[in-house]
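*Asks:* Curious how this folds, go ahead:
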Amino acid sequence: MNNPGTHAHHLDDVRILDLFAGPGGLDVAAHFLGFKSIGIEWDRNACETRYAAGLPTIHADVSVMRENRFDEIPKSVDVLAGGPPCQSFSVAGNGAGRRALDTVKEFIHRLVDGEDEARIDEDLHSLGDSRTALVLEPLRWLIKAIETEDRDPYKMIVLEQVPAVLPLWEVYAKLLRGGEGRLAGVKYEAECWELKTEQFGVPQTRKRAVLVARMPGEGAIEPLEATHLPFELQRGKRNAPQAETFPTDFTISGAKPRWISMAEALDAASKLKDSPVDVSRLRTGSEIKFFIVSNYGSGGDPKNRGRRKSSEPAFTVTGKISRNKVYKSLADYEADRFDRFTIPEAGVLQTFPHNYPWSGNDQAQQVGNAVPPRLGMHVLGRALRGDTPSAEELAASSTWPSVSPATTDELRQLGCGDQSRCPPESHKVTRSRQETAP
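*Replies:* Predicted structure coming up:
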């Protein structure tokens, strides 16, 4: 396994290109599986986290990189991965992407059929939400690799998004299997799934649409087998036992343990060496016991805030997680005495290592935008190795290796250079933050 804190040649042996890389969810997963990656990320703050974590990064717009800087991607890259921004498809977003699903399907076919891309871009712009078009970028990167003379097509493709995008991934998969149009001669085995994160050991309920594709020769792509029970198995059923009555090793028919709770995840992280996770404020005696009130309403009523107990998985961790209120007791709730999750705690609920070096501004947004690394380990393990992460790999993923300031500086130079090729205005001094990224 490469240690990102000591690797002298940051682009040597890079196999995975992570589009829309964020603070590093898929890259963290790749690291613990023994694969090296490079990410493209436009947000300066997420880049600062990545540099601090020792992850090779290019601070750039994904579309600009494809159009003008494609030759800068190491030729050793043979895996295309990424999770395009999901706000326009998300239930929490404005829904423009969901309403435009059929239209976007047409754009996918137009790209593969070879229609003029300038016309396609013009029509995409008319959709009204530029982020909706970003779901096409992985396909455009694949086509670019196929049509670039000194490049080989990617051997594997791994994409994830909110469940609403599953119909688009299904269109992707059909075209990848067919090898027609601009994909002529290049065929993939391809499968799509909707996955529940708590069924893979992530202490939160979150659904993701995943596509895995790889060139023939590695055998059929087997579905991912869940390692834990779904949260809904106990929740919401009349006369069902309370969640806290199920111990961690609870199984049905000896099959799988139940999901992991917030209390279990935070308690385990707090016990690790030099952990920034301190849950002493949430303890009553020896027990961690609290409940959270969501920032979001449920059932269409913004005043009807959802609640979860510490003995249950967290709600989906979003960029607004710092707005969730944490109460130790009903008395605290009635007096409106509440706490908030810290950034390290929010990261642990996403399954980032307890000591992950969150940096820059808007850290809650970084945490919420990320792919849960533990889910990423299962997906990448299936795509790249045809298996699931080992118990040893999963155990190791709780702690991130230290990264020297020199390495961080080298990666910042690699990613930003003189800043002239970074996204416009991204390093500009603002009135609210009188500073620039180093």
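
*Asks:* going forward, measure contacts between C-alpha atoms and count neighbours the same way
*Replies:* Noted.

*Asks:* what about Gly95, neighbour count?
*Replies:* Close neighbours of Gly95, defined as other Cα atoms under 10 Å, add up to 17.

*Asks:* quick one: it and Leu101 touch, right?
*Replies:* No - counting by Cα atoms under 8 Å, Gly95 stays clear of Leu101, with 10.1 Å between them.

*Asks:* residues in contact with the closest residue in space to Leu101 that isn't next to it in sequence?
*Replies:* Distance criterion Cα to Cα, 6 or more residues apart in numbering; nearest residue to Leu101, sequence neighbours excluded, is Leu168 at 7.4 Å. Residues in contact with Leu168 (Cα atoms under 8 Å, 6 or more residues apart in numbering) are 101, 104-105.

*Asks:* Ala173 now?
*Replies:* 190-192, 211, 213.

*Asks:* Which members of the residues you listed are positioned in strands?
*Replies:* 190-192, 211, 213 (DSSP state E).

*Asks:* Alongside the first, I'd like the structure of this one:
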Amino acid sequence: MSEYRLIDLFAGVGGLSLAARSLGVPSVGIEWDQDACSTRRASGLATVEGDVRDFCPADFPDANVLVGGPPCQTFSAAGHGAGRRTLEAVQHSLRHMANREKVPSRLAGMDDERRVLVLEPLRWALAALDANRPYEAVVLEQVPAALPVWEAVGDVLRVEGYSVAHGVLHAEEFGVPQTRRRAVLIARRHGVAALPTPTHRRYHKGPSSPADGPSLLPPVTMGEALNRRRPFVLVSSYGSGGNPAVRGKRSSYQPAPTVTGKIGRSRVITEEGVESDRLTVAEAGRLQGFPDDHPWSGRGIFQQIANAVPPPLAEHVLSAALAFDHNPAPSQLTVEVSTQSA
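*Replies:* Just a heads-up that it's a prediction; the model follows:
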């Protein structure tokens, strides 16, 4: 039996929990959305339906690994808009938490509660430390714009004795048939934290070059991931490059674009220009790294898929966090990462 037991905050349909199960690590997830909980239960994942803020480490005394992806709006550090002000407020609150001080009430009164939820993983980590039951590892993931928040969380965890690594990972570099970027933090109580080593080349629109890693596998394409007989072009249902009139296109010889809740509306056209059947739920799940027979349940399934952590990426991240040997291919790629040891 694994020496690790995982508590998954903001667990969604279970991308991280499924990865943990694949690695032989027991887990339980906390999730408030009824439909995501329905899918989790159909998947056989231990699930607590509720608000993360209503629980604490003492409620899950056996858990010694903390993971989660709190909902994050754009914490942009650029410009002078609401995003920057929010980031500054969150960083200020994290410093209060590090000093075991009360978080300023003005943050709790913001119009978007997601700006408070992003503080929850650190609350849990510090509470476990103060109870003399620190988590052996902490793993956080979200959209790339959340990286400054993870950097601030990492600063606090280093002071508390953790080794920390954070950066932006590309999902196609870990066998996901989709180009998707995620900001990831890995903190370890023992040993040196490091992000996982890619096993596949990064996708580029142009031809590959030697710098792309000749020893790595090529990115997995939509054609390889899906069981469609004929080559096709996927035409996005939403704008590309900031222009709502321009529809992004990817051929079946390429990885899919980032899967969103609108993926089911994307048009599928054969090479001859003939309209084909649109993506099914199973196909959209496959592009996110789920098996064809995954038991999706409840409403808004395309959105459930889009919100999920791709299980193949999650498996590599957890393997790195728990020092499991899960990277068979050496890497010659550089990942956007900063690593320091306490």
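
*Asks:* now what about the TM-score between them?
*Replies:* Here the superposed chains carry a TM-score of 0.88, computed using TM-score structural alignment, normalised by the length of the second structure; 325 aligned residues with a Cα RMSD of 2.5 Å.

*Asks:* quick revisit: show me the one in the contacts of Leu168 of the first structure that has more neighbours than the rest.
*Replies:* Busiest of those [other Cα under 10 Å] is Val104, holding 20 neighbours.

*Asks:* Tell me the counterpart of that one in the second structure.
*Replies:* Taking TM-score structural alignment, the alignment pairs Val104 of the first structure with Val90 from the second structure.

*Asks:* List of residues touching the helix or strand harbouring that match?
*Replies:* Here Val90 of the second structure sits within helix 82-98, counting by DSSP states H and E. Helix 82-98 of the second structure has contacts (Cα under 8 Å, 6+ apart) with 74-78, 102-104, 107, 115-116, 119, 122-123, 126, 148-149, 152-153, 156.

*Asks:* Mark which of the residues you listed are buried, thanks.
*Replies:* Burial by neighbour count, 16 or more other Cα atoms under 10 Å: within the contacts of helix 82-98 of the second structure this picks out 75-77, 103, 107, 115-116, 119, 122-123, 126, 148-149, 152-153, 156.

*Asks:* ok, now which ones touch Pro167 of the first structure?
*Replies:* Leu101.

*Asks:* do you know how far it is from Ser390 of the first structure?
*Replies:* Going from Pro167 of the first structure to Ser390 of the first structure by Cα to Cα, to the nearest Å gives 31 Å.

*Asks:* same question, Leu224 of the first structure
*Replies:* Applying Cα to Cα to Leu224 of the first structure and Ser390 of the first structure gives a distance of 14 Å.

*Asks:* What's the match for Trp169 of the first structure in the second structure?
*Replies:* Checking TM-score structural alignment: Trp169 of the first structure goes with Trp150.

*Asks:* Let me know whether its match touches Ala165 as I believe.
*Replies:* No - in this structure, Trp150 of the second structure is not within contact of Ala165 by Cα under 8 Å, at 9.5 Å.

*Asks:* which residues do those two both contact?
*Replies:* Leu185.

*Asks:* In the second structure, what residue corresponds to Tyr188 of the first structure?
*Replies:* Per TM-score structural alignment, Tyr188 of the first structure is aligned with Tyr162.

*Asks:* Pull the number of nearby residues for the closest residue in space to that match that isn't next to it in sequence.
*Replies:* Spatial nearest neighbour of Tyr162 of the second structure, excluding adjacent residues (Cα to Cα, 6+ apart): Arg189 at 4.7 Å. Residues lying near Arg189 of the second structure (other Cα under 10 Å) number 19.

*Asks:* Same check on Gln178 of the second structure?
*Replies:* Neighbour tally, Gln178 of the second structure, other Cα under 10 Å: 28.

*Asks:* which residue in the first structure lines up with it?
*Replies:* So Gln178 of the second structure corresponds to Gln204, using TM-score structural alignment.

*Asks:* Quick check: that match vs Pro56 of the first structure, distance?
*Replies:* 28 Å.

*Asks:* ok, Phe407 of the first structure touching Gly54?
*Replies:* For residue 407 of the first structure the amino acid is Thr, not Phe. Yes - using Cα under 8 Å, Thr407 of the first structure is in contact with Gly54, at 6.5 Å.
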